[in-house]
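Peer 1: For reference, the sequence and a predicted model appear below.
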Amino acid sequence: MEINKETAKAVISALVLVLVDVLAAVGIAADPSTVASAVYLVLLVAATLYGCWKNHNFTQAAQEAQKKLDELKDK
């Protein structure tokens, strides 16, 4: 599934507006730019964690698979 840049911006903008409205409904005044920064920060952290998980061999099975791959590359 590929999302283009404009679609991502639109979804994030809509999410920010919904969050600002929800916060206003419970009595918390929030600046949309602050909420947008928080949303972008959460996305950044999630993307970083996902990238680290996918690109490093944390599990025993992944470590064994990497050893086999290294052996095959050495031949």
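Peer 2: On my side now, so go ahead.

Peer 1: For the rest of this, base every contact and every neighbour count on C-alpha atoms.
Peer 2: Will do.

Peer 1: For residue 15, grab the count of nearby residues.
Peer 2: Residues contacting residue 15 under the criterion other C-alpha atoms under 10 Å number 15.

Peer 1: Can you tell me how far it is from residue 67?
Peer 2: 43 Å (C-alpha to C-alpha, to the nearest Å).

Peer 1: Also residue 13?
Peer 2: Remark: distance between residue 13 and residue 67 (C-alpha to C-alpha) = 44 Å.

Peer 1: more crowded one of those two?
Peer 2: Taking other C-alpha under 10 Å, residue 13 and residue 67 do not tie; residue 13 has more neighbours (16 against 12).

Peer 1: Mind listing residues that contact the helix of greatest length in the chain?
Peer 2: Counting by DSSP state H, the longest helix found in the chain is helix 32-55. Residues from elsewhere that reach helix 32-55 (C-alpha atoms under 8 Å, 6 or more residues apart in numbering): 12-13, 16-17, 19-20.

Peer 1: Second structure for comparison follows:
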Amino acid sequence: MRKLVKKHWDTLAKPLDGMGSFETITAQIGAILGTDVIDIRKKGVLIFCADNGIVEEGVSQTGQEVTLAVAKSMARKG
């Protein structure tokens, strides 16, 4: 499937590999979905937030409450 998706990209009016990583990503999606016709109607974004212990190290500008506030804001689409 990757090759078929890549072949399709190469038929479009653009420089070869002109879309860079986007072409690679869509080829991967085609391989995952098992098709060279990619149609992603249901899409989503996963957002992960963490301070990974950096607050405890004392090198963060802010405390954990800021990480929490930012995560909540992102969840509200804001």
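Peer 2: All right, it came through fine. What you see is a predicted model, and the numbers here were worked out from it, not measured in a lab.

Peer 1: now what about the TM-score between them?
Peer 2: With the length set by TM-score structural alignment, normalised by the length of the first structure, the two chains reach a TM-score of 0.35; 42 aligned residues with a C-alpha RMSD of 3.4 Å.

Peer 1: Now do the longest helix of the first structure: distance to the chain's middle.
Peer 2: 5 Å (C-alpha atoms, centre = their mean, to the nearest Å).

Peer 1: Would you mark the buried spots in it?
Peer 2: 32, 35-36, 39 (16 or more other C-alpha atoms under 10 Å).

Peer 1: could you point out which element follows it?
Peer 2: helix 60-74 (DSSP states H and E).

Peer 1: for that following helix, which positions count as buried?
Peer 2: In terms of neighbour count (16+ other C-alpha under 10 Å), helix 60-74 of the first structure has no buried residues at all.

Peer 1: SS state for residue 22 of the first structure?
Peer 2: helix (DSSP: H, G, I helix; E, B strand; the rest coil).

Peer 1: give me every residue that touches it.
Peer 2: Contacts of residue 22 of the first structure (C-alpha under 8 Å, 6+ apart): none.

Peer 1: Mind telling me what element residue 16 of the first structure is part of?
Peer 2: Short version, using DSSP H and E: residue 16 of the first structure is in helix 5-25.

Peer 1: now residue 4 of the second structure
Peer 2: Applying DSSP H and E, one finds residue 4 of the second structure within helix 2-11.

Peer 1: Check residue 70 of the second structure too.
Peer 2: Here residue 70 of the second structure is assigned to helix 64-75, by DSSP H and E.
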